[in-house]
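Enquirer: Could you look at this predicted model? Sequence included:
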Amino acid sequence: MQKFMQNPLVKHAVEFSLMVIKYVELLEANRKFVIANQVLKSATAIGANIMEAQSAESKADFIHKLKIADKEAYETMYWFYLCEQSEQYCFDRSLSVKLDEVMRLLNAIILSAKRNNN
């Protein structure tokens, strides 16, 4: 795993997942189990798909796996928005900031890979 942590996208995805795990524990402590589960699934799926892309079978497979990570990032953004807007939920804005960092890197790599795929 150390080798992969030198990749900025992987590094940010892992950092983000660790932040999310802490947040989900807080949600669960406040008995917000349904949203906690949704956040945990979508947010950690971002990094899982990024890791899968590291062993892609082709450039097209690489792009496809990163696009799935991007979709999971948008789903996570939705859950974060609900948490942020709800008076019954605590929310740490740094989660959205870190998600934005991951999404910007992800989109830059997808665009670059698409340009180099033609």
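Expert: Sure thing, it's come through.

Enquirer: going forward, measure contacts and count neighbours with C-alpha atoms only.
Expert: Fine.

Enquirer: how far away is the most centrally placed residue in the chain from residue 39?
Expert: Nearest residue to the geometric centre of the chain (Cα atoms, centre = their mean): residue 46, 3.6 Å. As for residue 46, its distance to residue 39 is 11 Å (criterion: Cα to Cα, to the nearest Å).

Enquirer: got the residue ranges for the helices in the chain?
Expert: 8-29, 33-53, 59-85, 93-117 (DSSP state H).

Enquirer: Please identify the buried residues of the last one?
Expert: What that stands for is helix 93-117. In terms of neighbour count (16 or more other Cα atoms under 10 Å), helix 93-117 has its buried residues at 95, 96, 98, 99, 102, 103, 105, 106, 110.

Enquirer: what about versus this one:
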Amino acid sequence: MKNELIERTKRFALNCWQFCFKVPKSREFNAFVYQLIKSSSSVGANYRASQRAKSTADFINKLKIVEEEADESVYWLEIFEEILPEHIEEIRKLKKEGSELLAITVASINTAKKNQNKQ
């Protein structure tokens, strides 16, 4: 599961980048594109970092960053959903994946917290 999530989070970043490549170039769109690329790539980078955590607390803290970045990615995709209806199918697929990664992350945080409290 760990390696699968490393690959899945990386694929999410790449798929968001591929979508962003199709977005029209303008000052307004570029601001949103930058934010989506930044947050979606941070999901994978921070998940990967969580796998090298030095303690359970460090693991939880790194996963909290993943949670925030996944949630932010979903937010930007919701914005794009409203301003680029011609890309609605692709955006909805990305949003679904972002939401699933968010749910997996929250579940992992909750499990880690339970295990930490047992110690």
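Expert: Ah, there it is. Because the structure is predicted, anything quoted here is derived from the model rather than measured.

Enquirer: so what corresponds to the residue nearest to the centre of structure 1 in structure 2?
Expert: Counting by TM-score structural alignment, residue 46 of structure 1 lines up with residue 43 in structure 2.

Enquirer: Its match reaches residue 74, doesn't it?
Expert: No - using Cα atoms under 8 Å, residue 43 of structure 2 is not in contact with residue 74; the gap is 11.3 Å.

Enquirer: show me what contacts residue 79 of structure 1?
Expert: 35, 38, 39 (Cα atoms under 8 Å, 6 or more residues apart in numbering).

Enquirer: Can you name the residues in contact with stretch 42-61 of structure 2?
Expert: 6, 9-10, 12-13, 62-63, 65-67, 69-70, 109, 112-113, 116.

Enquirer: Quick check on these: which are buried?
Expert: 6, 9-10, 12-13, 62-63, 65-67, 69-70, 109, 112.

Enquirer: number of nearby residues for residue 25 of structure 2?
Expert: Per other Cα atoms under 10 Å, the neighbour tally for residue 25 of structure 2 reads 12.

Enquirer: For the counterpart of residue 21 of structure 1 in structure 2, which non-adjacent residue is closest in space?
Expert: Counting by TM-score structural alignment, residue 21 of structure 1 lines up with residue 17 in structure 2. Spatial nearest neighbour of residue 17 of structure 2, excluding adjacent residues (Cα to Cα, 6 or more residues apart in numbering): residue 37 at 6.0 Å.
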